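> Let me see the structure of the following:
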Amino acid sequence: MTSLLRLVQAAQAEGRIPALQVALHRADRPLWTAAIGTSGTDRPLNDDTRFRIGSVTKTLTAVLVLQARDDGLLDLDDPLGRHLDVPAHGELTIRRLLSHTSGLQREPWGDVWDTLVTPETGALLAELARAERVLPPGRRFHYSNLGLALLGQVVARRRGGTWAEVLHDRVLRPLRLHATTVDRPERAAVGYLVDLYSDTARPEPPFDMRAAGPAAQLWSTAADMARWAAFLADPAAIDPAGRVLAPATLDEMRWPATPWDETVWARSIGLGLILFQPGPRIVHVGHDGAMPGFLASVYGRRGGPGTPGAMGVAVLGSSGTADVTHELSHTLLSAAVESDPAEITPWRPGPPVPEAYRSVLGPWFAEGFQHVFSWHGGTLQARYPDAPADRPPAIFTPLPDRADVLRTVSGREVGELLRLTRDETGTVVRMHWATYRFTRTQETFDGVS
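Below is the predicted model:
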């Protein structure tokens, strides 16, 4: 890990960050951490020093919202007014607020970053009538702390507690994120504004987000947040029992809802999660954070050759102006895979193909194009013969109550049905996938071979 440590050291020195704390989590290696600088207090800087993580908080609030949806307490297309008594904007949907496409203004009403005074819950809701809809709903991405603050209140109302109580009981405790807290802990580092033209570092004032806490309140360590990032990328490895959230729900959250920038599609937003694409079929999923005196970057990595399971990184810094903090997380994820890729799992022969699907295997044609059906990993799959090797195939699973009918569970035409037609010997001679006819030879749409 010497190469990673040098990257961290260079970032701390070049970014002039008083305290920089980093952790890398992966399923196949011990947790790796680094802490460089000073905490700004009498306590030494170490792996247990706590930092403000700012808007990384939004990812935890988003998980609480999807938990509530999975438990039947709300629907993502519910209007806000169905769950909160609000004087305005009650028609905005939970989905729009989660994906920052509601058009709601960025902050709660008032000059909160000038006064450093945020509203309590009652005032947050009452003053919603003074907040602007700066864009029509669904027009484009527009970041809104106010939107996530409101969703935190929705979760609290539906669960019958405060946002902090619900967060502790339903996320922090089950995932053993014991260093993550709502209130400023004793071991907190001091956050600074580092002067642009000198080596002076001035402490930033403390700031309680109060009712806007679900958007940016939390404190944590890099070790806790690297584990959280690994959960966002690979929930089955971190939470195998699905106590916090089902892997399929994380899949839903990670699906891009809208691009961050209309001309640069390398970064997009899902349901409360930022998605960054550093290379083909590689996604870093997580969030950045900023609060007075602190910057944070927390991302998990999915896809790409050499990426291990449960891979996540957290970079926490005590300077509010060091952009290198946000860049370092992506650099470390890529560098860790390049310098120490996951072991290649050897191929081993599998059990025989079930009799019911043996006559399906091989090439089929639809719309004039060839598709190849195969059996791998205990599932029926399909792909174009010239598709890139890293493009996932379509995968099918049989319906228990309908013979010879399968559901596409991932890949192309996900959700659609595959129907098999057999001859008198039981051989599959025709298929229909998403209603398109599949035959062994090329045919026109009216059946001429």
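
> contacts, neighbours, all on C-alpha from now
OK.

> show me where the stretch 201-350 of the chain has strands.
Using DSSP state E, counting those that start in this stretch, the strands of the stretch 201-350 of the chain run over residues 201-203, 219-220, 258-259, 267-269, 274-279, 282-291, 294-302, 311-317.

> Residue 177 is nearest to which of those strands?
Counting by C-alpha to C-alpha, residue 177 lies closest to strand 219-220 out of the strands of the stretch 201-350 of the chain; the figure is 8.5 Å.

> Show me the contact partners of that closest one.
Applying C-alpha atoms under 8 Å, 6 or more residues apart in numbering, the external contacts of strand 219-220 come out as 50-54, 179-185.

> cool, and stretch 223-238?
Residues outside stretch 223-238 that contact it (C-alpha under 8 Å, 6+ apart): 22-27, 31, 33, 47, 175, 177-180, 239, 242, 245-247, 250, 284-286, 298-302, 309-314.

> To compare against the first, here's the next sequence to fold:
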Amino acid sequence: MTTPREELLPSTRRALLHRIALAQTEGRAPSLVAAVARDGELVWSGGRSMVDGHAPDENVQYRIGSITKTFTAVLVMRLRDEGVLDLGDSLEKHLPGTGVGEATIAELLSHTAGLAAETPGEWWERTPGSTRPELADVLGEQPFKHPAGRRFHYSNPGYTLLGSLVEALRGAPWEEVLRREVLEPLGLDRTGTQPRDPHAGGWAVHPWADVMAPEPVEDLGLMAPAGQLWSTTADLVRFAAFLVNGDDRVLGAESVREMRTPSAPAQAGDDRVYGLGVEIIRWSRGNLVGHGGSLPGFVAGLWASEVDGVAAAVFANCTSGPPVSAVAVDLVRIVTEAEPRIPEPWRPLPEVDQKALELAGPWYWGTQVVVLRLTADGGVELGPLAGAGRQARFRPNGDGTWTGLNGYYAGESLTAVRRSDGTVSHLDLGSFVFTRKPYDEAAPVPGGVDPQGWRGF
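Below is the predicted model of the structure:
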């Protein structure tokens, strides 16, 4: 008899509770709440509070700060998938007159546009959005700090521009578009731009004394697409499942995979890279994807394992204190190590493309042996027989060719070149020739093959 998927072992639940209790105590947070989901289903939630018997649960709203950026990125990707824009387009093409129009949409999504990290003037997170009524107030007179496309430099104004782009192309407020196109289809009923009871209040805890003061709650105005949202841990772990698997009502699997693909190199000493609206952490069991967030009075972290399908969200209602992103990573680790996913039973493919099956097995690029395998989604996978090396998945194009989806061969075309009698001569992959034996004299190997063949010394 197997353990139901919705239940965790008592020892695992205790380990999770211990981790958040330690975080709330050591981080001196007025309250801390967390939730864990597996394959999109909530399997555990817990909370701790300074008030005995009054711990928050997974349905209490907190501000999630910059996790809002991931939602904004989803809206932009939807526009791309509909053909309304291309990620390589300049901002000026769709939102003219900003003064930073040479930046591309991809650069804004990946924080590589070179824009300033913050707005000019007063601290935007702690002042009303009405003090910045125009994009010129958000960008200032010197919006660029670095040449566009040269380096990762996190930019809150960049996501304000993306929110304004969404509004311009949809002809509706960012908040309305987000609710209609993402929140409602995914069932994120407790996520929105304004708090609804029950919700936490934000606090500042004195760094050198156990006393605290309330933080103001401001409407961010134009900066809302960079950090306005309120949400619950239950909603966010459901959103994390979408970031891993996609949902055709919002974005398909290939598009969310593209969001999770690194777009900018890591900074020195950092184990994180950035994709399109999401952060990626490389760890022992593949990648973790998610985002952190903070606003005065609140910190939030959301992380999910691509391999294990386990996601964790952790919130606290203090300006600084517990490292909630690290805690969320720890919760994912606790579950994946204590209760690793039980593999699905092996099953044969439901149907087989016989021409693709003919290509399965070993091939040689020069003297290096690689293996082509068929995948359950109708594609193929090409990678080294053993050890490290270039590995990529390919989707079929329906005409006997495949397009690379990741790694070195992303976007490259794989073709099975056939002879006049229909037999396969070789594989052509971005000009690389793969043959059934090393330097096959019957194939068009670049540079030719020595007519004397292989020999000893």
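
> Please state their TM-score.
Overlay of the two chains. TM-score (TM-score structural alignment, normalised by the length of structure 1): 0.87; 432 aligned residues with a C-alpha RMSD of 2.7 Å.

> returning to what we had before: now the strands of the stretch 201-350 of structure 1 as CSV including mean neighbour count and distance to residue 397 of structure 1?
Formatted as CSV, the strands of the stretch 201-350 of structure 1 follow (neighbours: other C-alpha atoms under 10 Å; distance: least, C-alpha to C-alpha, whole Å):
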stretch, mean neighbour count, distance to residue 397 of structure 1
strand 201-203, 16, 58
strand 219-220, 24, 41
strand 258-259, 19, 30
strand 267-269, 23, 30
strand 274-279, 20, 29
strand 282-291, 24, 26
strand 294-302, 30, 24
strand 311-317, 33, 28
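
> Turn these into a markdown table, columns for distance to residue 64 of structure 1.
Listed next are the strands of the stretch 201-350 of structure 1 as a markdown table, based on distance: least, C-alpha to C-alpha, whole Å:
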| stretch | distance to residue 64 of structure 1 |
| --- | --- |
| strand 201-203 | 33 |
| strand 219-220 | 18 |
| strand 258-259 | 21 |
| strand 267-269 | 17 |
| strand 274-279 | 17 |
| strand 282-291 | 15 |
| strand 294-302 | 18 |
| strand 311-317 | 20 |
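
> Map residue 169 of structure 1 onto structure 2.
Taking TM-score structural alignment, residue 169 of structure 1 has residue 180 as its aligned residue in structure 2.

> Assumed that match was part of a strand.
No: read with DSSP: H, G, I helix; E, B strand; the rest coil, residue 180 of structure 2 is helix and lies in no strand.

> Show me which helix runs longest in structure 2.
The longest helix of structure 2 (DSSP state H) is helix 10-26.

> gap between that helix and the chain center?
Chain-centre distance of helix 10-26 of structure 2: 26 Å, with C-alpha atoms, centre = their mean, to the nearest Å.

> neighbouring contacts of that helix?
With C-alpha under 8 Å, 6+ apart as the contact definition, helix 10-26 of structure 2 has outside contacts at 30-34, 44, 46-49, 322-324, 327, 330-331, 334-335, 338-339.

> Mind checking which of the contacts of strand 219-220 of structure 1 are in strands?
Among the contacts of strand 219-220 of structure 1, the members found in strands (DSSP state E) are 51-52.

> Over in structure 1, find the residue span the strand or helix carrying residue 163 of structure 2 aligns onto.
Per DSSP states H and E: residue 163 of structure 2 is located in helix 156-170. Alignment of helix 156-170 of structure 2 against structure 1: residues 145-159, by TM-score structural alignment.

> So for the matching stretch, what gets flagged as buried?
145-156 (16 or more other C-alpha atoms under 10 Å).

> Farthest pair within these?
Taking C-alpha to C-alpha as the measure, the buried residues of stretch 145-159 of structure 1 have their most distant pair in 145 and 156, spaced 16.9 Å apart.

> residue boundaries of the helices in the stretch 351-457 of structure 2?
Assigned by DSSP state H, counting those that start in this stretch, the helices in the stretch 351-457 of structure 2 fall at 354-357.
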